[in-house]
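In: turn this into a model:
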Amino acid sequence: MCEANVYILKDDREELVLESVDKVIPQEEGILLEDIFGKRKLVRARIKEMALVNHRIILEEIK
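Out: Now for the predicted structure:
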């Protein structure tokens, strides 16, 4: 499987945003995430790190 879990950094902690993410789509407002079931979530953040072998994407908030 190729999907990843997406986390956002908050106060030096990683908080789970969405599991089994299949698509990461840049938007003007942030990043649109879509999981394998079609659930979508727009996050005001930018990509900090992608560790695809470990199925993890780390985001940092845009303030």
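
In: going forward, measure contacts between C-alpha atoms and count neighbours the same way
Out: OK.

In: buried sites along the longest strand that the chain contains?
Out: Looking across the chain with DSSP state E, the single longest strand is strand 13-27. Going by neighbour count (16 or more other CA atoms under 10 Å), the buried part of strand 13-27 is Val17, Leu18, Glu19, Ser20, Val21, Asp22, Lys23, Val24.

In: show me the strands in this structure, by range?
Out: Under DSSP E, the chain gives strands at 4-10, 13-27, 30-35, 40-43, 45-51, 56-61.

In: hmm, who's touching stretch 45-57?
Out: By CA atoms under 8 Å, 6 or more residues apart in numbering, the list of residues contacting stretch 45-57 from outside reads 2-7, 30-31, 58-62.

In: and this one, so I can compare the two:
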Amino acid sequence: MCEANAYIYKNGKEELYLENVDLLIPEGSKIYLRNLFGEQKTFEGHVKEISLLKHKILLEETKE
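Out: Below is the predicted model:
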């Protein structure tokens, strides 16, 4: 399986945002995510890091 869990990086900590993500589409300042079960979320920010070996996506909110 190639899906990953998405986490939000906030205040030096990682919080689970969405499990089993199989689709990630960046659209300007937003990121569209969908998981294996059809759950969809849109995150405002950017991708901080992706680890394919750890199956992990790290997102960070856009700072104003």
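
In: counterpart of stretch 31-42 of the second structure in the first structure, which residues?
Out: Alignment note (TM-score structural alignment): stretch 31-42 of the second structure is matched to residues 31-42 of the first structure.

In: write a ChimeraX command that selects only the buried members of the contacts of stretch 45-57 of the first structure.
Out: In ChimeraX syntax, the buried subset of the contacts of stretch 45-57 of the first structure is picked out as below (16+ other CA under 10 Å):
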select :3,4,5,6,7,30,31,58,59,60
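
In: dump the contacts of stretch 45-57 of the first structure to TSV, plus distance to Leu42 of the first structure.
Out: Shown next, in TSV, are these (distance: CA to CA, whole Å):
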residue	distance to Leu42 of the first structure
Cys2	21
Glu3	17
Ala4	16
Asn5	15
Val6	12
Tyr7	13
Gly30	7
Ile31	6
Ile58	15
Leu59	12
Glu60	13
Glu61	12
Ile62	12
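
In: who's in contact with Met1 of the second structure?
Out: Contacts of Met1 of the second structure (CA under 8 Å, 6+ apart): none.

In: what of the one 10 residues further on?
Out: Neighbouring residues of Asn11 of the second structure by CA under 8 Å, 6+ apart: there are none.

In: distance of it from Glu60 of the second structure?
Out: To Glu60 of the second structure, Asn11 of the second structure is 10 Å away according to CA to CA, to the nearest Å.

In: and Glu49 of the second structure, by the same measure?
Out: 9 Å.
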